[in-house]
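*Asks:* here is my input; please provide its structure:
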Amino acid sequence: MQRIKQAKILIDGELVTRDVLIDGKTITRVAEHIESDVETIDAKGAFLSAGLVDVHVHFREPGFEYKETIATGSAAAARGGFTTVIAMPNLNPVPDTPARLAKQIALNQSSAAVHVAQYGAVSSDLTATAISDIVGMSQAGAAAFSNDGKGVQTADTMLQAMQAAAKVNKPLVAHLEDDSLLHGGVMNAGAQAEKIGLPGITGLAESSQLARDLVLAKATGVHYHVAHISTKASVDLVRIAKQQGVKVTAEVSPHHLLLADTAITSDNALFKMNPPLRSQEDRQAVLAGLIDGTIDMVATDHAPHGMVEKAQSFKLAPFGITGIETSFQLLYTKLVKTGIITLATLIERMLIAPVNAFNLEAPVSVTVGATADLVLFDLAHKDTISADEFVSLGKNTPFIGWEVYGKTLMTWVDGNLVYQAN
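*Replies:* This next block holds a predicted model:
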């Protein structure tokens, strides 16, 4: 048994001081004061929450272990305060059959420090027009389905995938990208791209495909989830679709909430991500969408790469930045401490909404009977983001050097301590 004493927990949106008793995997008591001679951790007023949930991560194994492994990626998740994640299928081999999916799930379970659920691929190798065996992969344990990294280019493929996903009652998650509108772009199309001299990607590559998909989603009744939404037009489309009863949810990544393309002042590929950083108007729109609930949740799109790759020019470097170790700190610092949203809202968007939307078996609060997937944050601790402290193999982020609050002190999974700060 373990006792965590003098922790702040959220009850009805307010922080209150409580002691928490853990027996094995389960929280057995929460009270103002618990007398016990068991192992005790003095939280000293730090914030104790159920572990955060990220529905969009890339752990790169198998196929790209020099970028990340399941072990390093899940350890990074624990350092970031996450106890449950869903891993994307752009691996080698791609988990696009029931057998491959089952093998990947077994690999996740044997290697991970946190709970790692797995996406199945919508179509073979993420690019085929014929859909995968979605029913079979669902039976093999797929949490949801996505071709993340690739947009589904034909309406017929998307329609068939939605029909199959609806049949098994699993979310279909879309990386929105119309290839015919890319034209070799590497950052957001607009004045900043022209100023730097880099080819741009129009927001229409995202929003036009989203409009197609929302019509199909309404027709099929599937739970359709929008990955890394980035444009004002896309937020407006999701808002209208929700009003019309479409079963749609959406996520936004921390970088699209905090940065616009004006942050890119030189050919620095640490700012290269897909979708790209958009305009200030787009950034303000996704933030407004997160606040009003049009955008349901935050997801990091944690995308580690080798530093040699990311040291290349914008035109040659791969898309993607890391995010799972910095997301809570960044959003707590820039959104909660500044009064833009409350801590309760941030936890709702980073924990409760993902669990509910994806029907995950993860606790959403520090309550008696809940699984002891927990994280302890020091909200008063001021820190500077440093790549030297990352557990992830990926150091590719533009947030190095930012001052943040909300350091992760400890993370527990099933009652076991899986991360402790130095």
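
*Asks:* going by C-alpha atoms from here, please, whenever you check contacts or count neighbours.
*Replies:* Will do.

*Asks:* can you give me the helices for this protein?
*Replies:* 70-80, 98-111, 134-139, 155-168, 191-196, 204-220, 232-243, 254-258, 280-292, 307-310, 327-331, 343-347, 353-357 (DSSP state H).

*Asks:* most tightly surrounded among the ones you listed?
*Replies:* Mean neighbour count (mean count of other CA atoms under 10 Å) peaks for helix 70-80 among the helices of the chain, with a mean of 27.

*Asks:* what helices and strands are in contact with that helix?
*Replies:* Packing partners of helix 70-80 (3 or more CA pairs under 8 Å, 6 or more residues apart in numbering; DSSP states H and E): helix 98-111, strand 403-413, strand 416-420.

*Asks:* and the angle for the longest one with helix 70-80?
*Replies:* Relative orientation of helix 98-111 versus helix 70-80 (axes from the mean of the first three to the mean of the last three CA atoms, to 10 degrees): 60 degrees.

*Asks:* tell me what helix 98-111 is packed against?
*Replies:* Where contact means 3+ CA pairs under 8 Å, 6+ apart, helix 98-111 is packed against helix 70-80, strand 115-121, helix 134-139.

*Asks:* in a markdown table, list these along with distance to residue 384.
*Replies:* A markdown table is the format used below for the helices and strands packed on helix 98-111 (distance: least, CA to CA, whole Å):
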| stretch | distance to residue 384 |
| --- | --- |
| helix 70-80 | 14 |
| strand 115-121 | 28 |
| helix 134-139 | 42 |
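
*Asks:* residue 20: how many residues sit nearby?
*Replies:* Applying other CA atoms under 10 Å, we find 26 residues neighbouring residue 20.

*Asks:* please report how far it lies from residue 157.
*Replies:* 49 Å (CA to CA, to the nearest Å).

*Asks:* between the helices of the chain, which one is nearest to residue 403?
*Replies:* When the helices of the chain are compared by CA to CA, helix 327-331 sits nearest residue 403, at 8.5 Å.

*Asks:* residue 383: which of the helices of the chain is closest?
*Replies:* Per CA to CA, nearest to residue 383 of the helices of the chain: helix 327-331, 9.1 Å.

*Asks:* hmm, back to that, among the helices and strands packed on helix 98-111, which is nearest residue 309?
*Replies:* Here helix 70-80 is closest among the helices and strands packed on helix 98-111 (CA to CA), at 18.4 Å.

*Asks:* tell me what angle the closest one forms with strand 115-121.
*Replies:* Using the same axes, to 10 degrees, helix 70-80 lies at 120 degrees relative to strand 115-121.

*Asks:* would you do the same for the sequence below? I want to compare the two.
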Amino acid sequence: IHQPSLAAFRMLDNLVVLSKDVNSASPGKLVYYGPAYPEAIRFLGAEGSSSENWLVGPEEVLRGAASRPTREWVDAFEGSPTWQEFVKERARRVPWGKEQLSLPPQPLFLGLRQWWTLTQRLVTLLFRNLANTLVLVLQAPLIALLIVLVYRTQIPERITDASWPEAAPALAAVLFLTALAALWFGCSNSVRSIVGEWAIYRRERMVNLRLRAYLASKFTVLGLLAVFQCVVLLAVVYSGCRLHGPWWPLFGFVLLSAWLGMAFGLLLSALSRTTEVAISMVPLVVLPMIILGGTMQPIHKMTEPMQWTSLAAGSRWAFEGMIQLESERQPRFPTSAKLPPPAPALPPHMRPATPPAEIVPEPRDVADLYFPSADGRWSVRTCAGVLGGMILALVGAIALVLRSRDLR
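*Replies:* Prediction:
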């Protein structure tokens, strides 16, 4: 506790106070160990032990400790009844036989125990902050319902030549928004997770907190929350927008998108010094995902530098994989079906004497509108692999940032 209130300070049992003189090369010395309230404030109070000013608050402990040299406090403490009871007498009762010594926990067991403790703590925090947790849980059904209400009428149960020009872009928009929503869920779930507990994290790291256990607890709890959100999101969108793609592969891409957003959120949280800074950086992640995702402007229509830049957008890989999965279950249509309505018929005197032969174009699928097969597509497995690789790279980056911010 950095600056405990008097009410919180009174809940403490014992208190250890170490003091070190300014510009002194000597290590800190024990100047008090004993009951926290009111004895510690009375003993170290800035006004002296005879004053009743110790009732003001626990800050008098540090203020009083700084009022005299460390050596004087050490001598005063060693001559006090508190030292006799809590230091000298206890030292006599401590067994020093070898049979009393125990081996330290093994690294693997210690890591698992820390992971389990941290996981329980994070779950407890989620349940205590019910208002925020309910907002996170309700995001998925609300966003999914909004997608369905906007696009359901444009996607018939069975797409025909006549409905294909309107249904194909609507299908693409539904798939892209589903992946983007999942990415947003993951990012919003995690962006406050590290920066909101910097003080606790630093103190625990100075003792024996393992970085892998800490990160594993974050990914366990937030990852399971993302699983729930993605199940609800895809279940509503899949049935409401009449998707036909294989459910589990589509769910895999939605979940990878959420985990990618979660990793981005944790990285932003690790890089930020305050919660406000972390939240303000979220648009720097989400907006490029929208612009470079491939729906606002298909990838093959971008300039070559931007095509290369789009390779770094996770939304592009999720969209490319999902639209190929959906295209496999949708009928193929002629290229002319996507063209705008023909111009009005020419006057009789301007029509050719012999009408041109009808050209039958090659059939194309829905994905061709955004990822033409003639230009070469990445396979579904490649898209999933790239998303997984991005997540692993971000996990490594988070670990490096946290390690670099450890107190030396």
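
*Asks:* mind checking the TM-score on these two?
*Replies:* Scored against TM-score structural alignment, normalised by the length of the second structure, the superposed chains reach a TM-score of 0.24; 154 aligned residues with a CA RMSD of 6.6 Å.

*Asks:* can you redo the helices and strands packed on helix 70-80 of the first structure as JSON lines with distance to residue 5 of the first structure?
*Replies:* Supplementary listing: these in JSON lines, determined by distance: least, CA to CA, whole Å:
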{"stretch": "helix 98-111", "distance to residue 5 of the first structure": "31"}
{"stretch": "strand 403-413", "distance to residue 5 of the first structure": "14"}
{"stretch": "strand 416-420", "distance to residue 5 of the first structure": "16"}
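
*Asks:* quick one, which of these is nearest to residue 167 of the first structure?
*Replies:* With respect to residue 167 of the first structure, and counting by CA to CA, the nearest of these is helix 98-111 at 16.3 Å.

*Asks:* out of the helices and strands packed on helix 70-80 of the first structure, the one nearest residue 251 of the first structure is which?
*Replies:* Of these, nearest to residue 251 of the first structure by CA to CA is strand 403-413, at 21.9 Å.

*Asks:* can you pull the buried residues of the closest one?
*Replies:* By 16 or more other CA atoms under 10 Å, the buried positions in strand 403-413 of the first structure come out as 404-413.

*Asks:* export the residues you listed to a markdown table and tack on distance to residue 78 of the first structure?
*Replies:* Converted to a markdown table, the buried residues of strand 403-413 of the first structure look like this (distance: CA to CA, whole Å):
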| residue | distance to residue 78 of the first structure |
| --- | --- |
| 404 | 18 |
| 405 | 17 |
| 406 | 14 |
| 407 | 12 |
| 408 | 9 |
| 409 | 10 |
| 410 | 8 |
| 411 | 6 |
| 412 | 8 |
| 413 | 9 |
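
*Asks:* and the contacts of the helix or strand hosting residue 403 of the second structure?
*Replies:* Assigned by DSSP states H and E, residue 403 of the second structure belongs to helix 380-404. Applying CA atoms under 8 Å, 6 or more residues apart in numbering, the external contacts of helix 380-404 of the second structure come out as 211, 215, 253, 256-257, 259-260, 263-264, 266-267, 270-271, 314, 317-318, 320-322, 324-325.

*Asks:* how about the contacts made by residue 144 of the second structure?
*Replies:* Counting by CA under 8 Å, 6+ apart, residue 144 of the second structure touches 178, 232-234, 236-237.

*Asks:* next, find the distance separating it from residue 179 of the second structure.
*Replies:* 11 Å.

*Asks:* tell me how many other residues surround residue 29 of the second structure.
*Replies:* 15.

*Asks:* equivalent analysis for the one 3 residues further on, please.
*Replies:* Counted with other CA under 10 Å, residues neighbouring residue 32 of the second structure total 29.

*Asks:* shouldn't it be within a strand?
*Replies:* Yes - according to DSSP: H, G, I helix; E, B strand; the rest coil, residue 32 of the second structure belongs to a strand.

*Asks:* looking at it, it is touching residue 75, isn't it?
*Replies:* No - taking CA atoms under 8 Å as the contact criterion, residue 32 of the second structure and residue 75 are not neighbours in contact, 10.6 Å apart.

*Asks:* common neighbours of the two, please.
*Replies:* Joint contacts of residue 32 of the second structure and residue 75 (CA under 8 Å, 6+ apart) do not exist.

*Asks:* can you give me the helices for the stretch 201-350 of the second structure?
*Replies:* With DSSP state H, counting those that start in this stretch, the ranges of helices along the stretch 201-350 of the second structure come out as 211-240, 247-271, 275-280, 282-291, 304-310, 314-328.

*Asks:* flag every buried residue along the second one.
*Replies:* Just to be clear, that refers to helix 247-271 of the second structure. 250-271.

*Asks:* can you check the longest one too?
*Replies:* Burial within helix 211-240 of the second structure, assessed by neighbour count using 16+ other CA under 10 Å, is assigned to 211, 213-219, 221-223, 225-227, 229-230, 232-234, 236-238, 240.

*Asks:* show me what that helix is packed against.
*Replies:* helix 107-128, helix 130-151, helix 164-190, helix 247-271, helix 380-404.

*Asks:* who wins for proximity to residue 334 of the second structure among the ones you listed?
*Replies:* Per CA to CA, nearest to residue 334 of the second structure of these: helix 164-190, 9.7 Å.

*Asks:* quick one, that closest one and helix 130-151 angle?
*Replies:* Using the same axes, to 10 degrees: helix 164-190 of the second structure against helix 130-151 is 170 degrees.

*Asks:* which other helices and strands contact helix 164-190 of the second structure?
*Replies:* Counting contacts by 3+ CA pairs under 8 Å, 6+ apart, helix 164-190 of the second structure is packed against helix 130-151, helix 211-240, helix 247-271, helix 282-291, helix 314-328.

*Asks:* if we go to 6 Å?
*Replies:* Counting contacts by 3 or more CA pairs under 6 Å, 6 or more residues apart in numbering; DSSP states H and E, helix 164-190 of the second structure packs against helix 247-271.

*Asks:* residues near residue 121 of the second structure, how many?
*Replies:* Around residue 121 of the second structure there are 12 other residues, counting by other CA under 10 Å.

*Asks:* that one and residue 276 of the second structure, how far apart?
*Replies:* Remark: distance between residue 121 of the second structure and residue 276 of the second structure (CA to CA) = 23 Å.

*Asks:* gap between the residue nearest to residue 410 of the first structure when sequence neighbours are not counted and residue 409 of the first structure?
*Replies:* Leaving out its chain neighbours, the residue that sits closest to residue 410 of the first structure by CA to CA, 6 or more residues apart in numbering is residue 420, at 4.5 Å. Using CA to CA, one gets 6 Å for the distance from residue 420 of the first structure to residue 409 of the first structure.
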